[in-house]
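1. Following is a predicted model, sequence given first.
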Amino acid sequence: MNQDKRFPLLWEFKMPKMGESITEGTIINWLFSEGDSFNEGDILLEVATDKVDNEVPAPASGVLKEIRFKAKDIVPVGEVIAILEISNEDTADQNKTVIPSKAKEPLQEKQNTSKKIIQPPTVTTVASDRAEGAFFSPLILSIAKQQHISFEELARIPATGKDGRLRKSDVFQYISDGRPYQFAQTVVQDPTAYRIPQLNLDKGTGKIIEMDRMRQMIADHMVYSKHTSPHVTAYVEADLTNMVQWRNDHKEAFQKKYSEKLTFTPLFIEAVAKAIKDFPNINASVDGNKIIVKPDINIGMATALPSGNLIVPVVKNADEKDLKTLATDVNLLVEKSRNNKLNSDDIKGSTFTISNVGTFGSVMGTPIINQPEVAILALGIIKKRAEVIETTVGDEIAIRSMMYLSLSFDHRVVDGYLGGSFLRRVADYLEQFDINREI
């Protein structure tokens, strides 16, 4: 039977899922208060994850009846965060839980009907005191890094945002005032992030640096990965002389033709995508006793943010793209990372991750798997060395551009044969690069 369109609906507004591996979000602030009216598409609140900050729009026009979680609360995905009153005449997602309610009927009375609105469980909250557990957006952290403002100094800046949130204008005003708190004494507190096990270790003394929210999330993710996946790391060495020479010979012509920089990253992604097609079981995740082999080859790139933290933007369907498209995608994602402009779609869906540790001058690395994937590849610095090579006239010593590759894999589902064969295949594709390739 159709409902009377004169009656409004009470809608359980839930914490949205903002990425494949995202299980919770931190409410930054509400842009509407209880009792406020809003239109479809208005931004109701801002939510932060360990990846990016997101604006959550209203699904339809209506009134914000009840807010279940306040700013700085950490809320699981799918949990009811607010109750909205919307009109039957507005288009609503049928997958959402909608509770019919007569006009002017109190919300409390509707909770006694057969379709009760379930109260959310207790969740962990972030301390509201800005001196302890302060929350700063990635934009604020980026500005602080550029201006060499410490976390302790940042926590002392007077904030004018809602619920004491520090705004960009606050930081710039503080800088204009001559940074009066730059040399204020800090209150030293125990920085221990993990309480289990309780080891009575001498941690020493020194400057105390509080972990920001993203660093805490990264720490949790890394510890979870090491506890979940038995890591094994394999190494190979590759001769990239032909690739390096080709890239050096063609990078200017490539940029002139396509208006895109030609870095080594799209060449690495191209080789990795080809090797994944040869060994598809490396492109997988684990669900209990099941192995899920992914049909799409989406390559994540571990990328440094201005704050010093890492994020993994994703090149989607890398095996289906030519070098020009790969270069365009890589350059765009790197630029968005540097400017804190990544959105949730940019960082979700990764099936295999690469980490170019050579960018920082490292010869090789032992990367930690980016869950829920089963392998991650680290690429070391490309370094010229004297190597013995085979020629038609015998062995000779020549200067070659060499690079170490290291693959960490989940030994629950990837054995040495698969891991080693895949790693060797990536190296082969890099070594066998066609020096006569056209751009």
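-> That came through, no problem.

2. C-alpha only now, for contacts and for neighbours.
-> Fine.

3. for the nearest residue to residue 357 once chain neighbours are set aside, what are its contacts?
-> Closest residue in space to residue 357, ignoring its immediate chain neighbours: residue 380 at 5.4 Å, by CA to CA, 6 or more residues apart in numbering. Residue 380 sits next to 356, 357, 358, 359, 361, 362, 363, 364, 365, 403, 404, 405 when contact means CA atoms under 8 Å, 6 or more residues apart in numbering.

4. let's bring in a second one:
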Amino acid sequence: MANYEFKMPRLGESITEAAIIQWHKSVGDYIEIDEILLEVATDKVDSEVPATVSGTITEILFQPNEVVGIGDVIARLDTDGEVPLEVKSASKPTKKETKTESRPQKKQAKRAMASAVSVNENLFVSPLVDQIARTHHISYEELARIPATGKDGRLRKSDVMQYLDDGRPFQFAQPAASNGFQVPDLQFDKGTGRVVEMDRMRQMIADHMVFSKHTSPHVTAYVEADLTEMVNWRNVNKEGFQKKYDQKLTFTPLFIQCISKAIAAFPMINSSLDGDKIIVKENINIGMATALPSGNLIVPVVRKANELSLDQLAAKTNELASKARDGKLSADDTSGSTFTISNVGTFGSLMGTPIINQPEAAILATGIIKKRAEVMERPEGDSIEIRQMMMLSLSFDHRIVDGYLAGSFLRRIADEMEGYDTSQTF
């Protein structure tokens, strides 16, 4: 028998920690290799973690709802075989300290329920505090409302952790107005009825959306595209495409093709903000907002979309949509997007104003494709024809993207869609 230290495995790009949802085994239980040991959750997706060895569980170091860093030891087992060398040399974990209720910020945090709060406009945010804020989707505006106990008004890690323990009471508070006016603390009657608890994913979505609106000054631009030629081409070729590639030809891969070309022409759209620096991404990774059977939303990612052919795009989008419906998306499937699209037309919406998927610079919404009588200008004269029209809306972060860039990019997408290559046959 050999002692094995089971570590929290890598769960995807940029994932640094995970919350334990449920252990499938207890201390004293025997587990086979590849049998599911526990379930964990990240800010992207839930995952099942299998055992990497067979053996008897001797110790479980973390309980459900505790957050664990990637690579931390979470359990120990007596194994049937020899332990790999890298496991033998693993360092022992340190148990989490028990939280106390006597921190000096407790009284200050209780006063946070007021409708107006003071804001520290000269707040210094250290890299450690910045990392914690990003992890918990706390905007800089919200950070500035947290009472700081460090020297010269510096915000300490303990200040932020205490604030989180107290339930983020300043999250929706209004700053005190300098002219003496304060937003009234209106006690709305929320009514009575059936109470539905938000599940963990819905809570994360809500938090992410609030963070995005607090962080990015949202502006939305609109354009209309005539998709008649694209629609007619797809109707003629979708059966031949499916026979040749064994893939359904939806509009999603067609849209992604056009969007990828527009991004290549306007690369500043494919960026994010890091302090006072703009990071223009080297890859075009398109996130496609996808509704789950539960009613929640998730964003699987088509990586390097501009390098994929139409059949490859169709295969990838169909695969991701299927995995989303079946709850089988991995953390890697939902990380690394650089630009997101949301097809609100799927639900019959004419158009939408989506919220930016942080830390991206913009998000596109595609509306329903609807037949409409349009005036067509031709050399022989104007005429009224039935055309397949679609509204496009681009929500963009005005810190990075100005109106000229947003409008030009959006118009380029519409042009790519209207001028889609209909010479392809299958």
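-> In hand now; what should we look at? Because the structure is predicted, anything quoted here is derived from the model rather than measured.

5. Quantitatively, what TM-score do the chains reach?
-> Overlay of the two chains. TM-score (TM-score structural alignment, normalised by the length of structure 2): 0.73; 346 aligned residues with a CA RMSD of 3.0 Å.

6. Now do the residue nearest to residue 357 of structure 1 against residue 24 of structure 1, distance only.
-> Distance from residue 380 of structure 1 to residue 24 of structure 1, counting by CA to CA, to the nearest Å: 34 Å.

7. same deal with residue 46 of structure 1?
-> When CA to CA is applied, the distance between residue 46 of structure 1 and residue 24 of structure 1 equals 13 Å.

8. Residue 58 of structure 1 now?
-> 19 Å.

9. the more surrounded of those two?
-> Comparing residue 58 of structure 1 with residue 24 by neighbour count (other CA atoms under 10 Å), the higher total belongs to residue 24, at 21 against 18.

10. the strands in the stretch 151-300 of structure 2, which residues?
-> Counting by DSSP state E, counting those that start in this stretch, residue ranges of the strands within the stretch 151-300 of structure 2 are 174-175, 218-226, 271-274, 277-280, 286-288, 290-291, 297-298.

11. cool, and the stretch 1-150 of structure 2?
-> 2-7, 17-23, 30-31, 36-41, 46-50, 55-60, 67-69, 73-79, 116-117.

12. Any idea which of those strands gets closest to residue 216 of structure 2?
-> strand 116-117 (21.3 Å; CA to CA).

13. ChimeraX command for the buried members of the contacts of residue 380 of structure 1?
-> Per 16 or more other CA atoms under 10 Å, the buried members of those correspond to this ChimeraX selection:
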select :356,357,358,363,364,365,403,404,405
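
14. For the contacts of residue 380 of structure 1, could you give me CSV that also reports distance to residue 154 of structure 1?
-> Below are the contacts of residue 380 of structure 1 laid out as CSV (distance: CA to CA, whole Å):
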residue, distance to residue 154 of structure 1
356, 31
357, 30
358, 32
359, 30
361, 31
362, 32
363, 36
364, 35
365, 33
403, 41
404, 40
405, 40
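
15. Go through the contacts of residue 380 of structure 1 and name the one nearest residue 415 of structure 1.
-> Taking CA to CA as the measure, residue 415 of structure 1 sits nearest to residue 405 out of the contacts of residue 380 of structure 1, at 17.7 Å.

16. longest helix of structure 1?
-> Across structure 1, the longest stretch assigned as helix under DSSP state H is helix 241-258.

17. The strands of the stretch 151-300 of structure 2 into TSV, with extra columns for distance to residue 79 of structure 2 and mean neighbour count?
-> What follows is the strands of the stretch 151-300 of structure 2, written out as TSV (distance: least, CA to CA, whole Å; neighbours: other CA atoms under 10 Å):
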stretch	distance to residue 79 of structure 2	mean neighbour count
strand 174-175	56	18
strand 218-226	54	18
strand 271-274	46	17
strand 277-280	47	13
strand 286-288	42	25
strand 290-291	42	18
strand 297-298	38	17
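
18. Quick one: map the residue nearest to residue 357 of structure 1 onto structure 2.
-> Alignment note (TM-score structural alignment): residue 380 of structure 1 maps to residue 367 of structure 2.

19. What distance do you get for its match to residue 24 of structure 2?
-> Counting by CA to CA, the gap from residue 367 of structure 2 to residue 24 of structure 2 is 44 Å.

20. ok, now residue 354 of structure 2?
-> Relative to residue 24 of structure 2, and taking CA to CA, residue 354 of structure 2 is found at 39 Å.

21. Contacts for stretch 410-420 of structure 1, please.
-> Stretch 410-420 of structure 1 has contacts (CA under 8 Å, 6+ apart) with 229-232, 234, 279, 282, 286, 291, 369, 374-375, 407, 409.

22. cutoff 10 Å now
-> By CA atoms under 10 Å, 6 or more residues apart in numbering, the residues outside stretch 410-420 of structure 1 that reach it are 225-226, 228-236, 279-282, 284-286, 289-291, 368-369, 371, 373-376, 406-409, 422-424.

23. Report the distance from stretch 51-63 of structure 1 to the chain centre.
-> 20 Å (CA atoms, centre = their mean, to the nearest Å).

24. end to end, how far does it reach?
-> Span of stretch 51-63 of structure 1 from end to end, CA to CA: 30 Å.
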